[in-house]
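> Sequence plus the predicted model coming up.
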Amino acid sequence: MTTRAEQRRRTEERILRAARELFGEYGFDRTTVRMVATRASSDAGLVMRYFGSKEQLFAQAAAIPADGAIEGSPAEIAEQLTAALSAKLAEEPAAALAALRAMFSHPEAADEVRKAMTAQQRQVADQLSGDDALARSGVIGALTLGLVVSRHLVKLDGLDAAPEELMAIAGPLIEELVTG
């Protein structure tokens, strides 16, 4: 038997999944609470009861999950970074794309993306040697961001290739940036 708490958790997750899809497709401004409710097979009142406002729903839906700790030898760091990028190329990172699409018109989304990217950039830089470690980790972040946006949002020609093909090109670049 499903408990009330479990039903609530499932409903919240269904609403968040719908919100990620819609914010990713249409951005913050063009997505309505009613659209989210419809996509989630719910009603707008329930969405508001669970999340309070469209802004709070967006904040939760567009929260960018961390890739996890990046640490180890340079070879291990390069492997972790290439694995994370490969996963983002293989499957659309819905929350990240919702935040990225909305960041151009919604300041809170831009702050969310910047905080997530900066935290990871600093974590990587702390593991690298050399005076230019922060700059190299920034280039890795920009490469990652650029590939994900270009593949999933802009849909640039050539970037619809298999993730393995793209990583055959991007992987050595990341390795070179990690080792300096």
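Received, thanks.
> From here on, just use CA atoms for contacts and neighbour counts.
Will do.
> In stretch 164-180, which residues are buried?
Leu166, Met167, Ala170, Gly171, Leu173, Ile174, Glu175, Leu177, Val178, Thr179 (16 or more other Cα atoms under 10 Å).
> now stretch 155-163
So, applying 16+ other Cα under 10 Å, buried residues of stretch 155-163: Leu159, Pro163.
> Pull up the distance across that stretch, start to finish.
Using Cα to Cα, to the nearest Å, the end-to-end distance of stretch 155-163 comes out at 14 Å.
> repeat for stretch 80-99
End residues of stretch 80-99 are separated by 23 Å (Cα to Cα).
> Could you do stretch 147-156 as well?
Distance across stretch 147-156, first residue to last, is 9 Å (Cα to Cα).
> Please compute how far that stretch lies from its chain's middle.
Centroid separation between stretch 147-156 and its chain, computed with Cα atoms, centre = their mean, to the nearest Å, is 13 Å.
> which residues are contacting that stretch?
Identification of contacts with stretch 147-156 by Cα atoms under 8 Å, 6 or more residues apart in numbering yields Lys88, Leu89, Glu92, Leu97, Leu100, Arg101, Leu159, Asp160.
> next, the one to line up against it:
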Amino acid sequence: MSTPRQSRADRRRATEARILDSARELFAEKGFERTTIRAVAAAASVDPALVMQYFGSKRELFSQAVQAFPAPLTATDTDALVDQLLASLGLKLGGLPEGTLAMMRSMLTDQAAADHVRLTLGRQIDGVGAALPAAEDPELRAALVVTTLLGVTIGHQLLGLASLRGAPADRISALLRPAIKALAGPPGACICLADR
């Protein structure tokens, strides 16, 4: 029995996908600056000219390789919001997509990557801020929540801090829960030791 032949468009899509997969791996491992078109082409088993033909530039290849969209928040109260935020952290500690790792690794050395991360985090902050119950400074509170979770993710995934890598995700979430709840909840909902 013979296998059906792929159309030219199907072969092109498969080649593009192979190039993007290779690019994600290399950008995640080496960052934007140290990843070359030649290395991506070699990893994808294609000619470097084909990479340029499909993507036009290293910048466009990077942009397409790291596209990721945050899941919308669907929580209806503070406890549910905190649960959803900590669940997303658990997913991140389990391993990030290579595109996200590539972006995080590159954001400190490449202005375009930093701009992309800033835009993505801005959308996340807007989403968290909109989901917060009526609270004072919702945008600031949301920014503190998002950057706290980002810091834990960076420490765990990129820096490999032993104390974070050795701890189960549910333990990290349990320790973070009171802080995230204090930031996400209405003012005065948290009894702080300083108030006693």
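Thanks, I have it. Source: prediction; values computed, not measured.
> what do we get in structure 1 for Pro138 of structure 2?
Matched to structure 1 by TM-score structural alignment, Pro138 of structure 2 sits across from Ala133.
> What is the burial count for the residue nearest to that match when sequence neighbours are not counted?
Computed as Cα to Cα, 6 or more residues apart in numbering, the closest residue to Ala133 of structure 1 that is not its neighbour in sequence is Ala125, at 5.0 Å. Around Ala125 of structure 1 there are 21 other residues, counting by other Cα atoms under 10 Å.
> Repeat that for Thr35 of structure 2.
18.
> which residue is nearest the centroid of structure 1?
Closest to where the C-alpha atoms of structure 1 average out (Cα atoms, centre = their mean) is Ala96, at 2.3 Å.
> Just tell me what that one corresponds to in structure 2.
Match for Ala96 of structure 1 (TM-score structural alignment): Thr100.
> Surely that match touches Val66?
Yes - at 5.9 Å, Thr100 of structure 2 counts as touching Val66 under the criterion of Cα atoms under 8 Å.
> List the residues that are in contact with both of those two.
Common contacts of Thr100 of structure 2 and Val66, defined by Cα under 8 Å, 6+ apart, are absent altogether.
> and the gap between Ile169 of structure 1 and Arg9 of structure 1?
Taken as Cα to Cα, the span from Ile169 of structure 1 to Arg9 of structure 1 is 41 Å.
> same thing with Ala170 of structure 1?
The spacing between Ala170 of structure 1 and Arg9 of structure 1, counted by Cα to Cα, is 38 Å.
> now do Arg34 of structure 1
20 Å.
> Ser88 of structure 2 maps to what in structure 1?
Per TM-score structural alignment, Ser88 of structure 2 is aligned with Ala84.
> Please list all residues in contact with that match.
Asp67.
> Report the secondary structure element holding the nearest residue to Val139 of structure 1 once chain neighbours are set aside.
Excluding the flanking residues, the one nearest Val139 of structure 1 by Cα to Cα, 6+ apart is Leu177, at 7.9 Å. Element membership for Leu177 of structure 1 (DSSP states H and E) is helix 163-179.
> No further questions, thank you.
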